[in-house]
Each structure stands twice: as C-alpha cells, then as structure tokens.
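Q: sequence-free structure coming up:
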C-alpha cells in the first residue's frame, strides 16, 4: 500500500455497531509512500495508522499524479 500526503484513508468497521472511520493523511512516515501514516480523522483526532485488510487508501489527484 502506498500513499502521499493529502490522500484519504477509509477504515471499514469490523464489527456490528462500530462505525467506519475516515481521515486525511497528513504525514507519511514509511519509505516510498509506505505505512505508517499519520491521519487526521473526521472527528479531529490524529493517530498513527498501520493499514490492515479493512483499510482503503483513496488517492487524491494532485498535479504530480496527473
């Protein structure tokens, strides 16, 4: 999995009653766009994310990727 600052992370809930979490990647701490990612979630909290199988990176179309 690779990402750049500005991409979004969608973490799907794994249990009934839990909600999905979405956020923006504000820092990439791995090499070559690899995890971990510092993510600012929609509720304002920030956390270090090591994406698992329940996580999708939604790429932001920047000038670099066009």
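A: Noted; the coordinates are in hand. These numbers were taken from a predicted model, which means no experiment stands behind them.

Q: From now on I want contacts and neighbour counts done on CA atoms only, so please keep to that.
A: Fine.

Q: Check which helices and strands the lengthiest strand in the chain sits against.
A: Counting by DSSP state E, the longest strand found in the chain is strand 21-28. Counting contacts by 3 or more C-alpha pairs under 8 Å, 6 or more residues apart in numbering; DSSP states H and E, strand 21-28 is packed against strand 8-11, strand 37-41.

Q: Okay, one more to line up with it:
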C-alpha cells in the first residue's frame, strides 16, 4: 500500500453490524508512501500512527476531488 498526504484510509468492520472507520492521512513516516501513516480520524478528530491491515483500503484525494467537481 502506498499513500500520499491527503488520501483517505477506510477500515471496514470485521463484524456484522460494526462501523466503518475513516481518516485522512496527515503525515507519512516513509518518503515512498509505505506504512505506517499518521491518520486523523473523523469520528473522534484524533491523530494516531496507523499500520493498515487487510480490512483497510485507500481512497485517493484526486478521486475525491474529481467526484466533488462532477456532482451538481
């Protein structure tokens, strides 16, 4: 997994009925974009160092910006 500052981390629940966690990458620990990442979580506005697991995927800032511009 390689990320950039501004990309979004999404952690899917591993349990039925569990919640999905979402946060924005605010700092990279490695210049090549590999984990760990410093993430600001939107549910509690805290920053943590995060090591993604198999239930995690990225949403890239460019995709989010393109989606916002395409919406009416």
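A: That came through, no problem. Values in this document were obtained by computation on a predicted structure and should not be read as measured data.

Q: related to what we said a few turns ago, mind checking which of the helices and strands packed on strand 21-28 of structure 1 is nearest residue 2 of structure 1?
A: strand 37-41 (9.9 Å; C-alpha to C-alpha).

Q: how close does residue 43 of structure 2 get to residue 2 of structure 2?
A: Taking C-alpha to C-alpha, to the nearest Å as the measure, residue 43 of structure 2 and residue 2 of structure 2 are separated by 23 Å.

Q: Which one's more surrounded, those two?
A: Shown here are residue 43 of structure 2 and residue 2; by other C-alpha atoms under 10 Å, residue 2 has more neighbours (14 against 10).

Q: Spell out which residues sit in contact with the residue nearest to the spatial centre of structure 2, please.
A: The centre of structure 2 sits closest to residue 9, judged by C-alpha atoms, centre = their mean, with a distance of 1.3 Å. Listed by C-alpha atoms under 8 Å, 6 or more residues apart in numbering, the contact set of residue 9 of structure 2 reads 22-25, 39, 56-59.

Q: For the longest strand of structure 1, which residues meet the burial criterion?
A: If you call a residue buried by 16 or more other C-alpha atoms under 10 Å, then strand 21-28 of structure 1 has these buried ones: 22-28.
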